[in-house]
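Novice: coordinates only, sequence not included:
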């Protein structure tokens, strides 16, 4: 079985065989949209159970592969799983949009305080539903703390501001803002688990940690010392250029270079930044709410993602490999004799 980068698609033989096999399985099992929607709530009671998560993915994947071209179905599945991994952040952004539309200045509860209660409620719900483990929550709490410290410093330095009122503020920073950073940690922890990701070959831990510390410190020190972010951009590529993010979708292995994944993720975080400013939840210095956030903020998020990733590796150390990773061939894919190869071992 050959594997490929995400944009190159599946191995031709395995793709055709898998598509044909999945279509026949769907027809035999009688899966319909009505039946799928009836079983969906029970199947997503907890995504901490790997078997249940795979069963949900297989059910939804079978239904779509019977109705869509194989490549389109795989892309839709990838998008849906990414959205499910980012559900905490998506719900937070939804809270910003809805509260901006409905909140009145004469209400007893300030909008920022309501957003804090909303974010706390989401976190409790995720724990109660088993969507996050206590081990993951501890790391997410670290995101919250490091993010809040940065917020306090940046607001004091005049980089951005929170124009609304609120009782629960710390040096001008509403405490719900820390959950925006925590949502990034939640996404990373969940996406690694949901996609069964492997990062290989991963650089030495001390080197990755030193890079993360240098990036975080530079967010503060560039106000007083020369800004070294250009050197940090180069360092991220040099250190992680060989690192591939391996992930599984429908039993098929794909990979993407880690720096490319960080760049693409920074774009979506830039989009989220615009949601925050359009709703006047926060505003950058000299910016009006109807103006787009500077595209340069993508660079800041690109660097901050490496800090986030190294932090998450505190609880997902088993996903790291210092040697190249060779994915296991899926057992449910029947290869032709000419293309069949023995399953490689995971290093």
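Specialist: Good, I have the coordinates. A quick note: this is a predicted structure, and the numbers were derived from the prediction, not measured.
Novice: use CA for all of it now, contacts and neighbours both
Specialist: Will do.
Novice: the helices in this protein, which residues?
Specialist: 12-29, 33-43, 50-65, 70-85, 87-102, 111-128, 134-157, 177-194, 205-221, 229-240, 258-278, 297-312 (DSSP state H).
Novice: Just name the most buried of these.
Specialist: By mean neighbour count, with neighbours taken as mean count of other Cα atoms under 10 Å, helix 177-194 ranks first of these at a mean of 23.
Novice: centre of the chain versus that one, how much separation?
Specialist: 6 Å (Cα atoms, centre = their mean, to the nearest Å).
Novice: just checking, what packs against it?
Specialist: Contact here means 3 or more Cα pairs under 8 Å, 6 or more residues apart in numbering; DSSP states H and E; on that basis helix 177-194 packs against helix 70-85, helix 87-102, helix 134-157, helix 297-312.
Novice: thinking again about what came up before, including distance to residue 169, could the helices of the chain go into TSV?
Specialist: As requested, those are exported to TSV (distance: least, Cα to Cα, whole Å):
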stretch	distance to residue 169
helix 12-29	54
helix 33-43	38
helix 50-65	39
helix 70-85	29
helix 87-102	17
helix 111-128	9
helix 134-157	10
helix 177-194	10
helix 205-221	21
helix 229-240	30
helix 258-278	17
helix 297-312	24
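Novice: Second structure for comparison follows:
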């Protein structure tokens, strides 16, 4: 199918400049298709956020309805073979680390944000569907790894990558007590991944980009999704209680760091080190 579409879009006998432009357009098209496919879980979930009214659905509170929808999407992806049981293990871990972070951030002594609506499936003030928002990031990384046939060159030693990922996660908790070391951790990550390159395949040709750039780009789109969710009142920051406002751009850096942690979890739990080359 790919070769047929390639032949259709790239007309024989065309000038070289036009051929290059057409091939680039075709490759960009397939890149977009694969990106959309990798975002399938996140996309379906955020469509649900848009469609489920704040008053709930069929008498079911909104947060509970979103949980049921997320479980149905996850079950369908597993049943259809879009995700494997091995991948589900990694995604389940995202639920655990995500819920722990949510429970801490919404606790009475912290109140970094809150979930204003009532629900039956709230524990410590956190609706259980919130874990799926973190799982959506993990699902994207897992799907993109497969669809784009990713391979990593000059990955830092696994123990170093794991250590920085753990410290990034802990900083989300400890910065409320001993100061925010986010930028120190970002500097360490910059040093660790400075030479790391990710190779991906939108079509036949293999392309590459700095892995750090992919972390920043993914973090940016998560920040956009966060604005989307807060606009619809899924959760709110203290400065959004009276009226909605754009989520502060500093959250972009937090999400980019969280993507580094997500990448490390996927790389370890999915057992894909064969596609990661650590320098000697």
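Specialist: Ah, there it is. Worth saying up front: this structure is predicted, and the values here are computed from it rather than measured.
Novice: okay if I get the helices and strands packed on helix 177-194 of structure 1 as JSON lines plus distance to residue 280 of structure 1?
Specialist: Listed next are these as JSON lines, based on distance: least, Cα to Cα, whole Å:
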{"stretch": "helix 70-85", "distance to residue 280 of structure 1": "25"}
{"stretch": "helix 87-102", "distance to residue 280 of structure 1": "8"}
{"stretch": "helix 134-157", "distance to residue 280 of structure 1": "15"}
{"stretch": "helix 297-312", "distance to residue 280 of structure 1": "17"}
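Novice: Can you tell me which of the ones you listed is nearest to residue 268 of structure 1?
Specialist: helix 297-312 (8.8 Å; Cα to Cα).
Novice: average gap between the closest one and structure 2?
Specialist: Its aligned residues in structure 2 lie a mean 0.5 Å from helix 297-312 of structure 1 after superposition (mean Cα distance after the TM-score superposition for structure 1).
Novice: Which neighbouring elements make contact with that helix?
Specialist: Helix 297-312 of structure 1 sits against helix 134-157, helix 177-194, helix 205-221, helix 258-278, with contacts defined as 3+ Cα pairs under 8 Å, 6+ apart.
Novice: Taking the centroid of structure 2, which residue is nearest it?
Specialist: residue 137 (2.3 Å; Cα atoms, centre = their mean).
Novice: That residue contacts residue 261, correct?
Specialist: No. Using Cα atoms under 8 Å as the test, residue 137 of structure 2 is too far from residue 261 to be in contact (10.6 Å).
Novice: With adjacent residues omitted, what lies nearest to residue 219 of structure 1?
Specialist: Excluding the flanking residues, the one nearest residue 219 of structure 1 by Cα to Cα, 6 or more residues apart in numbering is residue 150, at 8.0 Å.
Novice: Looking for the alignment partner of the one you found in structure 2.
Specialist: Aligned counterpart of residue 150 of structure 1 in structure 2: residue 101 (TM-score structural alignment).
Novice: Check the gap between residue 180 of structure 1 and residue 225 of structure 1 for me.
Specialist: 28 Å (Cα to Cα, to the nearest Å).
Novice: and if you look at residue 247 of structure 1?
Specialist: 40 Å.
Novice: These two: who's more crowded?
Specialist: The neighbour comparison of residue 247 of structure 1 against residue 225 (other Cα atoms under 10 Å) goes to residue 247, with 22 against 9.
Novice: Leaving out chain neighbours, which residue sits closest to the more buried one?
Specialist: The nearest residue in space to residue 247 of structure 1 (Cα to Cα, 6+ apart) is residue 197, at 4.5 Å.
Novice: how about the one you found, what's its match in structure 2?
Specialist: Match for residue 197 of structure 1 (TM-score structural alignment): residue 150.
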